[in-house]
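Engineer: fold the following, please.
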Amino acid sequence: MLTWNKEIIIHAPINKVWNLFELDQIQRIMPNVVEHKPIEIKDGVVGSTYEQTYKEGKRTETYIVTDTEYENTEQKKHKKVEFTLAKAFKIETAFTLIQLNDQSTKFIYTGQNEGLNLMGKTFIKLGSKKRNDKVVDDFVELVRTEAMKDS
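Structural biologist: The predicted structure is shown next:
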């Protein structure tokens, strides 16, 4: 299993950062997600499902994303999602924002990628931790950059 936990400070108000995780803004921080459409939206968000299509190079994957945790207060915003990719990987990611002051937000990005079958487990074992760390670092930097554009 591959796990990650990255924290950064973003010099932008919490609501500006949180807005990037809305349906109509998601492609700003996840440019390879070419489609993200709701299937079922639940009251309280938890249990809501979305069909997401991801494109990398010529490969396109479509999968169902489920909201498993959700919190939205003035001081803290949190969303955890999970999905199965290519019947080989179970992926969970969480985005947590904590307001430090009117112009600063702590962004915590955590997750795990678990191989579900021999192919998935082998791929994770052979995969580079350094490469995964770069993907995580690039994502949090993109969130920071996009949030600061709006501030």
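Engineer: from here on, just use CA atoms for contacts and neighbour counts.
Structural biologist: Noted.
Engineer: residue at max distance from the center of the protein?
Structural biologist: residue 118 (25.2 Å; C-alpha atoms, centre = their mean).
Engineer: quick one, strands of the protein?
Structural biologist: For the chain, applying DSSP state E gives strands covering 2-10, 33-40, 49-56, 59-72, 76-85, 89-101, 104-115.
Engineer: to compare against the first, here's the next sequence to fold:
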Amino acid sequence: MKWQKERVLDAPINIVWALFEEEQALRIMPKVVENKWIDKNPEMLGSTYEQTYREGKQQESYVVKIVEFEDTVNRKHKRIKFQLANAFEMNLAFTLEKVSEQQTKFIYSGSNIGINFVGRVMLKLGSGKKGEQVIYNFLDRVEQEAISDHKSLSR
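Structural biologist: Sure, this is the predicted structure:
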């Protein structure tokens, strides 16, 4: 499964970017319960952290690696990679482009690949509509949190 979705957010690029700091993940990824740095490089590229995820009563931890990182005035980008449940290779990218002082284009792209028989079968049996809904729910959460932060900082 691969995807790329875009949305223009009514918030400055730096406010949106702050949501993608590992310490803020719980705000935009409600099933993530903890991020713990393993190796944090000053330039972020190659940094790793342990992420703990909860689905119902089941909890799993895995290592996330930052494989691309860019932080300029007009463009910000982070791509992460990890294996989930020893069945899927997740590749997620978050790209922000400055539209204006008050607007940011958010591009969310990624892929979910089955790395073994079980993972491939689960992806084939999974509903495409359900996957799309997860992506749109994430876009909605990022937008809501960015607008909320922008309003509270504008007061």
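Engineer: output the contacting helices and strands for the longest helix along the first structure.
Structural biologist: Determined from DSSP state H, the single longest helix within the first structure is helix 129-150. Packing partners of helix 129-150 of the first structure (3 or more C-alpha pairs under 8 Å, 6 or more residues apart in numbering; DSSP states H and E): strand 2-10, helix 14-19, helix 26-29.
Engineer: who touches that helix?
Structural biologist: Helix 129-150 of the first structure has contacts (C-alpha atoms under 8 Å, 6 or more residues apart in numbering) with 2, 4, 6, 8, 10-12, 16-17, 20, 28-30, 107, 109.
Engineer: taking strand 2-10 as reference, get the angle to it.
Structural biologist: Angle, helix 129-150 of the first structure to strand 2-10, by axes from the mean of the first three to the mean of the last three C-alpha atoms, to 10 degrees: 30 degrees.
Engineer: check the mean deviation of helix 129-150 of the first structure from the second structure.
Structural biologist: Helix 129-150 of the first structure: mean distance to aligned residues in the second structure after superposition is 0.3 Å, counting by mean C-alpha distance after the TM-score superposition for the first structure.
Engineer: quick one: map residue 99 of the second structure onto the first structure.
Structural biologist: Using TM-score structural alignment, the partner of residue 99 of the second structure in the first structure is residue 100.
Engineer: what about residue 125 of the second structure, distance to residue 49 of the second structure?
Structural biologist: Noted for residue 125 of the second structure: a distance of 31 Å to residue 49 of the second structure, by C-alpha to C-alpha, to the nearest Å.
Engineer: more neighbours: the two, which one.
Structural biologist: In terms of neighbours (other C-alpha atoms under 10 Å), residue 49 is the more surrounded of residue 125 of the second structure and residue 49; the figures are 18 against 9.
Engineer: grab the nearest non-local neighbour of that one.
Structural biologist: Excluding its sequence neighbours, the residue lying closest to residue 49 of the second structure (C-alpha to C-alpha, 6 or more residues apart in numbering) is residue 37, at 4.1 Å.
Engineer: do the same with residue 91 of the second structure
Structural biologist: The shortest distance from residue 91 of the second structure to any non-neighbouring residue, by C-alpha to C-alpha, 6+ apart, is to residue 81 (4.6 Å).
Engineer: will you turn the strands of the first structure into a markdown table that also has distance to residue 140 of the first structure?
Structural biologist: Formatted as a markdown table, the strands of the first structure follow (distance: least, C-alpha to C-alpha, whole Å):
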| stretch | distance to residue 140 of the first structure |
| --- | --- |
| strand 2-10 | 8 |
| strand 33-40 | 16 |
| strand 49-56 | 18 |
| strand 59-72 | 19 |
| strand 76-85 | 15 |
| strand 89-101 | 10 |
| strand 104-115 | 7 |
